[in-house]
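# Show me the folded form of this:
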Amino acid sequence: MSERMDSATEAFVTHRNLLFTVAYELLGSAADAEDVLQEAWLRWADVDLDTVRNQRAYLVQITTRQALSRLRTLGRRKESYVGPWLPEPLLTAPDVAEDVELADSVSMAMLLVLETLTPTERAVFVLREVFALEYDEIAEAVDKNQDAVRQIAHRARSHVAARRPRGLVTAAESRGAVEAFKHAVETGDLQNLLDLLAPDVVLLGDGGGVKQAVPRPVVGADKVGRLLSAGLPKLPGDVVVEPVQINGHPALIVRINGEIDDVVALRLDNGLITGLYVVRNPEKLSRVEQETPVTR
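Predicted coordinates:
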């Protein structure tokens, strides 16, 4: 019994970062992803390992089922959420950005695109496109037959392709945009800000009803530029804007008197900022003090 548990524990620990990443991409919440992993472990501990052909795929299937169940609960919570809901930002290691597909899949922009899919579409897309599971393995995870999974995958790919950022952005371009944005916001230079913003840029703020944030999306370069140029330079206290890696991409942490006030993530399209995601809800800022490992 002890030897079997040791083997089960070793397998789970080996794949834990992968399983967290799967759950996080399905949920957009690190706290909920951790809860899913606890539930997945309890089920994995009862499995007869001799019957498992592919431990990685089996663990991903268990995690996906638990995440889908949690996703329905999360959906109900979002319906009563105060103001726009944004994913929980993660401080990530620099090497995450080197895996372009992984970094794209965990980016704030992509997580918001995934929010527009149904739970099953989201699971099928993530398992196939990000983690390269076979269709039969995905079918087990989502309780569908393979033909249905293939159709769902095709539909989800088309949906995501129409909404994901247009054109590849290099890490250097992202860093340059973040540095330029940081300087423009710190100085309140409206013209420099407007030069960085796409005409149809959208700013979303998530305060969760706890911290003040824009109650609805702010759309358009002029409105967003004026809001930003009037904001940061006038904040009370000692304000420090720190460039960091959030969800595999350059972003900013704003500290006031040493305390994290918010995280600002950017979406870039063709060299311009098309999305600004400002997370102020304190309950969503616990994962930006130390790096969270994500992998695939």
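# can we go C-alpha only for contacts and neighbour counts from here?
Will do.
# How about the helix or strand hosting residue 75, which residues are buried there?
Residue 75 belongs to helix 55-79 when assigned by DSSP states H and E. Neighbour-count burial for helix 55-79, counted by 16 or more other CA atoms under 10 Å, picks out 55-68, 70-71, 74.
# ok, which stretches of the stretch 51-200 of the chain are strands?
Ranges of strands within the stretch 51-200 of the chain are 197-206, based on DSSP state E, counting those that start in this stretch.
# Could you also give me the structure for this next sequence, so I can compare it with the first?
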Amino acid sequence: MNDGLQKNNQTGVTEFILLGLSGQSEQEEVLFGLFLWMYLVTLIGNFLIVLAISCDISKYPCTSSWPTSPVLTSSISYMECMTQIYFFIIFINMDVFLLSVMAYDDYTVICCPLHYTMIMKPKLCVLLVVASQVSTNLHALLHTLFMVQLTFCSNNAVYHFFCDPYPILKLSCLNTFINDLMVFTVGELVFMTQFTSIIISYDYIFSNILKLLSAHGIRKTLSTCGSHLTVVSHFYGAILGVYKHPSSSYSVQDVLTTVIFTVVTPLVNPFIYNLRNHDTKGALRKLISYSII
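Model prediction:
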């Protein structure tokens, strides 16, 4: 009888209410305008780079974009929310792979400059893209399948601006221990593997810097790696700050922290990496010159 009463109290949720970052409509409108501007800049930056590279197909720089859309209080259906979680995990994982590839690219440029073109061949770039796509999709599919097995109660208010897995897990009527365990095991395996590759790449880079006697060479190396290291520290710091604890302890501070790796990192990635790439700069100059003519 108790089981039946418990089942009756567990109302099937067909939609979630996204409450955004603030409970006040005035603040939400300001935040919406700010984040919309950041997202448009991200899209335009990536579009210009893709357009420039299409005019010079021999160049293959990396870009990144996570389509976050901070909104005012709104509703999202259950299936749309699960779909958003799936793609959220894919794009976050793609950023992780991108940062590790960027570190390897820096290592190749600094430590093996004469062999750079032989190492970073188009075939290797394609292989890295395929490997990242397969692994990120499998990772996202795994977490999403575990998510859809949960039962959600009548409370469907999500204190977030999109369907982040952790605030959604807090609404479940069931024990989310398995879901949290998957985040800590599979999730950290993916993140820490890529993070370790970044550490190894920069270990070789800094070892190479110590051998340089030229102040100009040291400044050039630091200028090459400085922006990437800044993004890595912000991105991984935010990721670990949000997902290092169980979903039950997810707080408002965690919501604000997610802004860093969902909005800020995609905004700066195309600029700090592609616009310091001489090939990309040359392609952009060609595109601008062609447009003027």
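# Please state their TM-score.
The TM-score (TM-score structural alignment, normalised by the length of the second structure) is 0.29; 142 aligned residues with a CA RMSD of 6.3 Å.
# still on that earlier bit, go ahead and name everything in contact with the helix holding residue 75 of the first structure.
By CA atoms under 8 Å, 6 or more residues apart in numbering, the residues outside helix 55-79 of the first structure that reach it are 11-12, 15, 19, 22-23, 26-27, 32-33, 36-37, 39-40, 43-44, 52, 85, 119-120, 123, 133, 137-138, 140-142.
# let's go with 6 Å and repeat that
Under the criterion CA atoms under 6 Å, 6 or more residues apart in numbering, residues 23, 36, 40, 141 lie in contact with helix 55-79 of the first structure.
# Would you check which pair of those residues lies furthest apart?
Across the contacts of helix 55-79 of the first structure, the longest distance by CA to CA is 14.3 Å; it joins 36 and 141.
# which stretches of the stretch 51-200 of the second structure form strands?
Counting by DSSP E, counting those that start in this stretch, the strands of the stretch 51-200 of the second structure are 74-77, 157-158.
# Can I get those in a markdown table including distance to residue 27 of the second structure?
A markdown table is the format used below for the strands of the stretch 51-200 of the second structure (distance: least, CA to CA, whole Å):
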| stretch | distance to residue 27 of the second structure |
| --- | --- |
| strand 74-77 | 15 |
| strand 157-158 | 17 |
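# Highest mean neighbour count out of those strands?
strand 157-158 (a mean of 18; mean count of other CA atoms under 10 Å).
# Counting by contacts, list what it packs against.
strand 15-18 (3 or more CA pairs under 6 Å, 6 or more residues apart in numbering; DSSP states H and E).
# Now the strand it packs on: buried residues?
16-18.
# So in the second structure, which helix runs the longest?
helix 78-111 (DSSP state H).
# Can you tell me which helices and strands that one packs against?
Checking 3+ CA pairs under 6 Å, 6+ apart, helix 78-111 of the second structure ends up next to helix 122-148, helix 188-211.
# Kindly reformat the ones you listed as JSON lines containing mean neighbour count and distance to residue 53 of the second structure.
Shown next, in JSON lines, are those (neighbours: other CA atoms under 10 Å; distance: least, CA to CA, whole Å):
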{"stretch": "helix 122-148", "mean neighbour count": "15", "distance to residue 53 of the second structure": "14"}
{"stretch": "helix 188-211", "mean neighbour count": "16", "distance to residue 53 of the second structure": "26"}
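# of the ones you listed, which approaches residue 287 of the second structure most closely?
Taking those one by one with CA to CA, helix 122-148 is closest: 22.5 Å.
# Please name every helix or strand in contact with that closest one.
Packed next to helix 122-148 of the second structure, using 3+ CA pairs under 6 Å, 6+ apart, are helix 78-111.
# quick one: the helix it packs on to helix 188-211, angle?
Taking axes from the mean of the first three to the mean of the last three CA atoms, to 10 degrees, helix 78-111 of the second structure and helix 188-211 form an angle of 20 degrees between their directions.
# Name the residues of helix 78-111 of the second structure that are buried.
Quick answer for helix 78-111 of the second structure (16+ other CA under 10 Å): 78, 81-82, 84-111.
# likewise stretch 265-276 of the first structure?
Those buried within stretch 265-276 of the first structure under the rule 16+ other CA under 10 Å are 265-269, 271-276.
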